[in-house]
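K.L.:
3D model of this:
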Amino acid sequence: MRGFSESHVNDVTSDKPAQSFSAAMASLSTTSEEFVPALADLILRSARQHRASDVHLIPTEDRLLMRWRIDGVLQHVAAFDGSLTQRLVARLKVMSGLLTYRTDVPQEGRIAAEFMTKLTSPSPAEAHHSRPAPTRRAKNKLVDSAEAAAVPVGITGEVRVTTFPTLFGEKAAIRLFADVGRFQRLNDLELPADVEAELIELLHRTSGVILLTGPSGSGKTTTAYACLREIVRRFGDERSVMTLEDPIEMVVSGVTQSQIRPHVGFDLPTGLKSMMRQDPDVIMIGE
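P.N.:
All right, here's what the predicted structure looks like:
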């Protein structure tokens, strides 16, 4: 494998995520047949540890750039040799059940359960080189430091992979959703007390519309699911709660969830029209 020390990972920035990733990657064997699978696993675990919401793998003429979106800000983490582009993206496709031989069309999938199980345990490199970043609450001394240290290093939330054909190869975007056990309720979101109280009051009303808007990765989906759980907690079986989503990103107990499938004629207008005949009390539309 040519020039790994100088070109497979280079131009690493001086920020903490880049340093941590570079240190963890130093333990990978570049001559091993398992190098690319190990690299893919490391990228996913490291990004989760640093609370990245998205990972961008961007091919250029001679390199593959990796950027992470953390707290809404996209930042450079590493640059790999361009020879890795096709193999690394192909590995992510295998993990997501996508067609590796179709590089000319956009594709979207989710990391399969068999790979997620493997990712729930940190690699030796991460265990040695990485420490979880403190939460905002920990920084404000609102929680014990032990709670801040309990951030999972492995992958326990859902991971979505999308690929897109570009001039220099396929660009891959990886969305890391919140862990299933975190941000379940509204009070887990650390909203200002007055905002949380007002939102709960709105959710308890019998009519009206609530719009959740914001840039990608700002927490719209997480907030929407927390709102659904609040309605189920407060009203239980007294309200029929239904969703129409694209895609379904989390399963919420007590909610009837449906995913649109435009390729078979089940699009948003059709689904919403039919859903209104199901006697719902609450409808959540998620794109």
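K.L.:
From now on I want contacts and neighbour counts done on CA atoms only, so please keep to that.
P.N.:
Fine.
K.L.:
Please, where are all the helices along the stretch 101-250 of the chain?
P.N.:
Assigned by DSSP state H, counting those that start in this stretch, the helices in the stretch 101-250 of the chain fall at 113-119, 124-129, 136-139, 145-148, 193-203, 220-235.
K.L.:
Give me the packing partners of the second one, helices and strands only.
P.N.:
For helix 124-129, the contact count by 3 or more C-alpha pairs under 8 Å, 6 or more residues apart in numbering; DSSP states H and E identifies helix 16-25 as packing neighbours.
K.L.:
again with the fourth one
P.N.:
Helices and strands in packing contact with helix 145-148 are listed as helix 136-139; criterion 3+ C-alpha pairs under 8 Å, 6+ apart.
K.L.:
go on, the longest one?
P.N.:
Applying 3+ C-alpha pairs under 8 Å, 6+ apart, one finds that helix 220-235 makes contact with helix 193-203.
K.L.:
Give me the contact list for the helix it packs on.
P.N.:
186-187, 210, 227, 230-231 (C-alpha atoms under 8 Å, 6 or more residues apart in numbering).
K.L.:
Nearest to Lys273 among those?
P.N.:
Ile210 (19.2 Å; C-alpha to C-alpha).
K.L.:
is it fair to say Ser27 lies in a strand?
P.N.:
No. Secondary structure assignment places Ser27 outside any strand; it is coil (DSSP: H, G, I helix; E, B strand; the rest coil).
K.L.:
Number of residues surrounding the nearest residue to it once chain neighbours are set aside?
P.N.:
Closest residue to Ser27 apart from its sequence neighbours, by C-alpha to C-alpha, 6 or more residues apart in numbering: Ala125 at 6.2 Å. Residues near Ala125, counting by other C-alpha atoms under 10 Å, number 17.
K.L.:
For the comparison step, fold the sequence that follows:
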Amino acid sequence: MNATRATSHTTGDAPAYVQALLSRALDAGLTDLYLIPDRDGLDLSGRQASGARVALDRLPAPFGAQCVARLKVLAGMLTYRTSTAQDGAIHGIDGHPHAELRLATLPTCAGERVTVRIVQGQARPPGLDDLGFAAPAVAAIRRLLQHPAGIVILTGPTGSGKTTTIYAMVRDLLARGHSPATLITIEDPVESALEGISQVELRRDDPAWGYAEALRAVLRHDVKTLVIGELRDREVTRVALDAALTGHRVITTYHAGDIGGVYARLLHQGFEPFQVAAAVTGVVAQRLLRGRADGAPVPVAAVLEADDAWREVVMAAPGLGDLRRRAGAVPGADLEAAARDLAAAGRIDAKEAILL
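P.N.:
You can find the predicted model right below:
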């Protein structure tokens, strides 16, 4: 990776340097790039699929700032806005037309820090059957999508593949005859183009156009399936739950850790147990674990399909511990059990399942 110095910062050509850096990161199969500033310059490092960090380069502060600005241009960010966080995406670069690079900036005392999440694109975008989940989990997700109304929530750590799963769910709906005209997404930012779909992109530089505002606007249209990038706050969650209860299929993500945590957080936010029980069709929890053979990520998923028995559990408004225990007893909804199955099959080390 140090060969990125071939288009060196000594030339002062930031666009060429950034192009070489991104190309070589993709060629090397890195999953993330980190540009971290300090008082004297900018440290560049990457993360391999195994999780190992690798040092890439060290740039002088002025040239480092030029490279950060170049990345922001490519990702559609505002280069002059350096005191607030921004998100953006780069859709393909020379030699890697299908790659998706998701950028996030963070203002620090030493300058802007940049994280680039790298998604190695495919000529054919992945469907549900291509995600690597166990067959019962894929079948359960498809059953959730058969419900014409209700909210399907995906949860898991940052970088666990939730957005990739959502896009695969959308493609599955389209393949099964869903009209593109009645499917709308709200994303921050749009991370992958879906042909024929109305994709609404939010920007942090426009406080008057957030999730809540976009969601209300979208619901004035003839939408049957609504994809919401994230239930970011209580107001967005309230509108999403109402949409699910009024005949819309909603697919979204929610930071809660696990299946029990999703329900516990919804209840903690003050939503009525009957509202949560009636609106939530199911929850998908997913992780990426380190593979035993080569350290490559191995996906694992657990799916809870809400039935009447589970809705009765939610209606009683139990605490987090009880929710986790009761969810783990539902067939297919125990993420640790799914990870243990992977360990038994030799795909991951047993300690990976314990670390969940």
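K.L.:
quick revisit: contacting residues for the residue nearest to Ser27 of structure 1?
P.N.:
Contacts of Ala125 of structure 1 by C-alpha under 8 Å, 6+ apart are 23-25, 27.
K.L.:
Can I get the helices of the stretch 101-250 of structure 1 in CSV including distance to Met250 of structure 1?
P.N.:
Listed next are the helices of the stretch 101-250 of structure 1 as CSV, based on distance: least, C-alpha to C-alpha, whole Å:
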stretch, distance to Met250 of structure 1
helix 113-119, 14
helix 124-129, 27
helix 136-139, 24
helix 145-148, 24
helix 193-203, 19
helix 220-235, 8
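K.L.:
Out of those, which is closest to Phe80 of structure 1?
P.N.:
helix 124-129 (18.6 Å).
K.L.:
how far away is the corresponding residue of structure 1 for Thr163 of structure 2 from Ile248 of structure 1?
P.N.:
Superposed on structure 1 with TM-score structural alignment, Thr163 of structure 2 falls opposite Thr221. According to C-alpha to C-alpha, to the nearest Å, Thr221 of structure 1 stands 10 Å off from Ile248 of structure 1.
K.L.:
which residue in structure 1 lines up with His147 of structure 2?
P.N.:
Per TM-score structural alignment, His147 of structure 2 is aligned with Arg205.
K.L.:
neighbours of its match, just the number please.
P.N.:
Neighbour count of Arg205 of structure 1, defined by other C-alpha under 10 Å: 10.
K.L.:
Roughly how far does it sit from Arg67 of structure 1?
P.N.:
Counting by C-alpha to C-alpha - Arg205 of structure 1 and Arg67 of structure 1 are separated by 42 Å.
K.L.:
Please apply the same query to Ile58 of structure 1.
P.N.:
From Ile58 of structure 1 to Arg67 of structure 1 the distance is 8 Å (C-alpha to C-alpha).
K.L.:
Lys139 of structure 1 too?
P.N.:
25 Å.
K.L.:
and if you look at Gln107 of structure 1?
P.N.:
As judged by C-alpha to C-alpha, Gln107 of structure 1 and Arg67 of structure 1 stand 20 Å apart.
K.L.:
Who has more neighbours out of those two?
P.N.:
The residue with more neighbours, out of Gln107 of structure 1 and Arg67, is Arg67; 22 against 19, by other C-alpha under 10 Å.
K.L.:
Which residue is the nearest non-sequential neighbour of that one?
P.N.:
Using C-alpha to C-alpha, 6+ apart, the closest residue to Arg67 of structure 1 is His76 (4.4 Å).
K.L.:
Tell me how many other residues surround the corresponding residue of structure 2 for that neighbour.
P.N.:
Correspondence of His76 of structure 1 to structure 2, assessed by TM-score structural alignment: Val54. Per other C-alpha under 10 Å, the neighbour tally for Val54 of structure 2 reads 14.
K.L.:
just Ser20 of structure 1 next, same as before
P.N.:
The local packing of Ser20 of structure 1 (other C-alpha under 10 Å) involves 19 other residues.
K.L.:
Would you map the strands across structure 2?
P.N.:
Secondary structure of structure 2 by DSSP state E: the strands cover 32-37, 41-47, 53-60, 86-93, 96-108, 111-119, 150-155, 183-187, 198-201, 225-228, 249-253, 280-290, 297-305.
K.L.:
Switch those strands over to JSON lines; also include distance to Asp341 of structure 2.
P.N.:
Output for the strands of structure 2, formatted as JSON lines (distance: least, C-alpha to C-alpha, whole Å):
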{"stretch": "strand 32-37", "distance to Asp341 of structure 2": "28"}
{"stretch": "strand 41-47", "distance to Asp341 of structure 2": "27"}
{"stretch": "strand 53-60", "distance to Asp341 of structure 2": "28"}
{"stretch": "strand 86-93", "distance to Asp341 of structure 2": "35"}
{"stretch": "strand 96-108", "distance to Asp341 of structure 2": "31"}
{"stretch": "strand 111-119", "distance to Asp341 of structure 2": "27"}
{"stretch": "strand 150-155", "distance to Asp341 of structure 2": "20"}
{"stretch": "strand 183-187", "distance to Asp341 of structure 2": "34"}
{"stretch": "strand 198-201", "distance to Asp341 of structure 2": "37"}
{"stretch": "strand 225-228", "distance to Asp341 of structure 2": "31"}
{"stretch": "strand 249-253", "distance to Asp341 of structure 2": "25"}
{"stretch": "strand 280-290", "distance to Asp341 of structure 2": "13"}
{"stretch": "strand 297-305", "distance to Asp341 of structure 2": "10"}
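K.L.:
Tell me the buried residues within the contacts of helix 193-203 of structure 1.
P.N.:
Buried members of the contacts of helix 193-203 of structure 1, scored by 16 or more other C-alpha atoms under 10 Å, are 186, 227, 230-231.
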